[in-house]
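**Student:** this is the structure alone, sequence omitted:
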């Protein structure tokens, strides 16, 4: 195993700490609400950092720096789109969803919320939304496992197959044991580690390449187009990258953080903390890829691994420029990004299978202890399927993420956004929105129409389907009065 011991020791300590947090959370997990939503007890700091960390998966430290390293600043449109989308999600959805889920049967999951909000007694809305979650999240989980495998492969010289299991094992362990509280507490630690790595690394790369003037001169010498935000882009290309921001409205693992906040009063403070964290992380990750161009053009003798796979730019810079102990901490930040997102996704899949299939259709009278253990079994099941999908070493992290992100953004985004803003929305409108959004993404992706990112047509057509189908019917008086009561509670607490 080609690794200096300090890096290995740092990794082991970090993983052990995360599993320990899982066991601490285990002691606070008494029922399914605790396992799925932490008993709605998250304060503003944990809500903020957990929402951020669960969003920023391995692509933050691998996919995005790699894209900037390859193509220059023209790839940074994705970061701008994400910042705008995340801010609007906090502003329009976070507080309202927290209140609406409480007023609609104290819903624990998105399918649960849709069922209660739209009085869907047939179970159709719950089943379809749970199936969408399982399909797209299993792909999303696979992307996290690929990122973890790449990290273990390049850090410890493991084979890809061994690295797959090594990378996934720790995350599965603490999610299995501690559920939502473990995931949220570990997310807070992981968010802190990620921002430390993404502020420190570009500063050290900049010093190593001789400061701003020398670094920018070297980047310009390599290709002056690296500074051009419009290089190689088209109008459709920029719209596609900015379109990533639309995905926020429909990501179940991020929306679960809003649902778990201790009160609507925590949301405004959480928004400020989360957006500051996110902007610093995205600026840092773009800087790593950008300054990496200068470093590796000045040191071509160590550029081999990055030339072979550009998504390794952060890993290689950390290994080359830092003391092995510090490098171990920085590389743990990639593991943190992978683990924080993967754990949330495993938990959302588990909650969909447990709450929306097992409890609703198979065992209505199941005890809380039974449901928690079924939830744990489902974590293992989804993890194994995701590992099988990830077993193809040709997988690229950003490609897998973009498909899953689009699926959720288009299927759930319009439904969630409109359901918390418009009292006239109906059950049939919600069904139409989910189906049209999800089908549009699959079809658009398959045919690659105009090269436009599939989330954009999916989101627009899903929203139109909701509006027109809802206008053809009308919500019940009980639905309208619940919506209005929740809206009043939101305004009172905001």
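**Tutor:** Right, received. Where do you want to start? Predicted model, so just to flag it, every value in this text is computed and none were measured.
**Student:** contacts and neighbour counts: CA atoms only from here.
**Tutor:** Fine.
**Student:** which residues does the most centrally placed residue in the chain contact?
**Tutor:** Using Cα atoms, centre = their mean, the residue of the chain that lies closest to the mean C-alpha position is residue 55, 2.9 Å off. Counting by Cα atoms under 8 Å, 6 or more residues apart in numbering, residue 55 makes contact with 253-254, 341.
**Student:** the same query, at a cut-off of 7 Å, please.
**Tutor:** With contact taken as Cα atoms under 7 Å, 6 or more residues apart in numbering, residue 55 is in contact with 254, 341.
**Student:** ok, it to residue 345 distance?
**Tutor:** Distance, residue 55 to residue 345, using Cα to Cα, to the nearest Å: 10 Å.
**Student:** over to residue 435?
**Tutor:** Taking Cα to Cα as the measure, residue 435 falls 21 Å from residue 345.
**Student:** second one coming, line it up with the first:
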């Protein structure tokens, strides 16, 4: 790898990280209460809402996991996953965004998702609030670990620095500006990071195509590989032969889109926008950004294989973006582009840490354990939570050979199955009951683990990505249990109708 100017590259990246901390310090003074800290006082404009939602969504796997997948096995797996995510992004903005913004305001001005679930179903025992907060803690810890692992791989691949030390330093910086600035700091930094991520993808894609001698040369270099350039077969690097890529694999890729309905750090942006009337503009911005970024990420993996066909194997394939950057661009520009990986990591990790902190301090601590807790105590607990989750995530990320794509896949399925169906039923079926909601949430997450560890190893149609069957089971449980249960109270039904008519 070309590292002839490592000092220049790392200096640019260090300046970028300092900029993120400055944003956190600036917004620390603007957080007057927990509503400001966790939801920015519902003051986000359409551009910041769109860009922060997408940047916090895509994470480091956009610049490492997805290009690495395309580099290793060709178009099929990466493309079907990208298609599923593009469709899921659009439908989430189209179907969920406005109703969720309205309903969270009507439901006692809920500032977190556990708040919303509890208020929506008048859950006096706080069962939904407690279970969802604990699920946030588990899945976001795994998700955050994937981001920290990406940071460690980045600096280890670039400069040969110790993976663990680099991973921890990056984690400290993310914790610092997140715990200081809260939601406004995370959203503002995510806006800039989203712009940087998209710019980095386009620059490397164009530079890679030029270095390869043009699009024609790229196609000629990879089309000879069996199955590499097909959407119905994949390339097996171990054998050098085409591998079957059938209906199960295609459906598994498309199923990724279902995850969007239950991803808290994206849903939180819907809740924070100034007005539901601005969501249409945000949807167009977000969908366009998503399409361009995902297409570019897949194409970068293909271009990388054309340029360096035998350079990377195993989980090292996820560093193809880094390889291209350091060999194509001058040091200063390489530093800027590689900051895009930091941006992708930080934009997701800060949101994940913040949502987890809100679930623990606002919902478990104040909502269940100490209902008279002051704003000062809640803020303290939230900052302690950020630190504890980051420490556990660092421990998970100690394994340098862990796959960024694999970690994200597990957490994505967990969120999508436990919260996705519940969000949809909560917003669109007034007959949904508290018992149905609890059954669907617990049944969804249980199915993820049962399918992943007991059923999926059987192969065949059982090899389907666990999010699909778990999502279906959750939907069935919500519907069946709700129908068997008595109808919701008059107050709940009135709130449902008020949310539908709201113009907020």
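**Tutor:** Now that the structure is in, tell me what you want to look at. What you see is a predicted model, and the numbers here were worked out from it, not measured in a lab.
**Student:** circling back to that earlier point, who has more neighbours out of residue 435 and residue 345 of structure 1?
**Tutor:** Neighbours were counted for residue 435 of structure 1 and for residue 345 using other Cα atoms under 10 Å; residue 345 has more, 28 against 20.
**Student:** okay, and the more buried one sits in which element?
**Tutor:** Under the assignment given by DSSP states H and E, the secondary-structure element containing residue 345 of structure 1 is helix 324-351.
**Student:** you'd agree residue 486 of structure 1 is up against residue 102?
**Tutor:** No. No contact is recorded between residue 486 of structure 1 and residue 102 when judged using Cα atoms under 7 Å, the distance being 8.2 Å.
**Student:** the more surrounded of the two?
**Tutor:** In this view residue 486 of structure 1 and residue 102 are compared by other Cα under 10 Å, and residue 486 has more residues nearby, 22 against 15.
**Student:** who are the packing partners of the helix holding residue 345 of structure 1?
**Tutor:** Packing partners of helix 324-351 of structure 1 (3 or more Cα pairs under 7 Å, 6 or more residues apart in numbering; DSSP states H and E): helix 5-26, helix 44-55, helix 124-156, helix 160-208, helix 252-259, helix 313-321, helix 368-390.
**Student:** distance from the first one to the middle of the chain?
**Tutor:** How far helix 5-26 of structure 1 lies from its chain's middle: 22 Å, per Cα atoms, centre = their mean, to the nearest Å.
**Student:** what does that helix contact?
**Tutor:** For helix 5-26 of structure 1, contacts defined as Cα under 7 Å, 6+ apart pick out 170, 173-175, 177-178, 181-182, 186, 324-325, 327-329, 332.
**Student:** just the angle for it relative to helix 313-321, thanks.
**Tutor:** Using axes from the mean of the first three to the mean of the last three Cα atoms, to 10 degrees, the inter-axis angle of helix 5-26 of structure 1 relative to helix 313-321 is 130 degrees.
**Student:** so which bit of structure 2 is helix 5-26 of structure 1 matched to?
**Tutor:** On the basis of TM-score structural alignment, helix 5-26 of structure 1 is assigned to residues 7-28 in structure 2.
**Student:** quick one: that stretch to structure 1 mean distance?
**Tutor:** Here the mean offset of stretch 7-28 of structure 2 against structure 1 after fitting is 0.7 Å, by mean Cα distance after the TM-score superposition for structure 1.
**Student:** and that stretch, what's buried?
**Tutor:** Residues of stretch 7-28 of structure 2 classed as buried by neighbour count (16 or more other Cα atoms under 10 Å): 8-10, 12-13, 16-17, 20-25, 27-28.
**Student:** stretch 177-192 of structure 1 too?
**Tutor:** For stretch 177-192 of structure 1, the buried set under the neighbour-count rule, 16+ other Cα under 10 Å, comprises 177-192.
**Student:** kindly report the same for stretch 442-450 of structure 2.
**Tutor:** Taking 16+ other Cα under 10 Å as the basis for neighbour counts, the residues of stretch 442-450 of structure 2 that come out buried are 442-449.
**Student:** residues making contact with it?
**Tutor:** With Cα under 7 Å, 6+ apart as the contact definition, stretch 442-450 of structure 2 has outside contacts at 413-414, 417-418, 466-467, 470-471, 473-474.
**Student:** okay if I get these as TSV plus distance to residue 89 of structure 2?
**Tutor:** Converted to TSV, the contacts of stretch 442-450 of structure 2 look like this (distance: Cα to Cα, whole Å):
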residue	distance to residue 89 of structure 2
413	16
414	18
417	16
418	18
466	19
467	16
470	20
471	17
473	22
474	21
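**Student:** sitting in strands, which of these do you find?
**Tutor:** Using DSSP state E to define strands, no part of those is located there.
**Student:** restricted to helices, list those residues.
**Tutor:** Among the contacts of stretch 442-450 of structure 2, the members falling in helices (DSSP state H) are 413-414, 417-418, 467, 470-471, 473-474.
**Student:** and residue 483 of structure 2, what's its match in structure 1?
**Tutor:** Under the alignment (TM-score structural alignment), residue 483 of structure 2 pairs with residue 471 of structure 1.
**Student:** following the strand or helix carrying that match, which helix or strand comes up?
**Tutor:** For residue 471 of structure 1, the host element (DSSP H and E) is helix 455-472. From helix 455-472 of structure 1 onward toward the C-terminus, using DSSP H and E, the following helix or strand is helix 477-493.
**Student:** roughly how far is that next one from the heart of the chain?
**Tutor:** For helix 477-493 of structure 1, the distance between its averaged C-alpha position and the chain's averaged C-alpha position is 29 Å (Cα atoms, centre = their mean).
**Student:** just stretch 322-336 of structure 2 next, same as before
**Tutor:** Offset of stretch 322-336 of structure 2 from its chain centre (Cα atoms, centre = their mean): 26 Å.
**Student:** need the counterpart of residue 259 of structure 2 in structure 1.
**Tutor:** Residue-level alignment of residue 259 of structure 2 against structure 1, with TM-score structural alignment as criterion, gives residue 247.
**Student:** which residues touch its match?
**Tutor:** For residue 247 of structure 1, counting by Cα under 7 Å, 6+ apart, the contacting residues are 405-406, 408-409, 413.
**Student:** ok, back up a step: could the contacts of stretch 442-450 of structure 2 go into a markdown table alongside distance to residue 303 of structure 2 and neighbour count?
**Tutor:** What follows is the contacts of stretch 442-450 of structure 2, written out as a markdown table (distance: Cα to Cα, whole Å; neighbours: other Cα atoms under 10 Å):
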| residue | distance to residue 303 of structure 2 | neighbour count |
| --- | --- | --- |
| 413 | 29 | 30 |
| 414 | 33 | 30 |
| 417 | 34 | 34 |
| 418 | 37 | 33 |
| 466 | 31 | 27 |
| 467 | 30 | 32 |
| 470 | 35 | 27 |
| 471 | 35 | 30 |
| 473 | 40 | 22 |
| 474 | 40 | 29 |
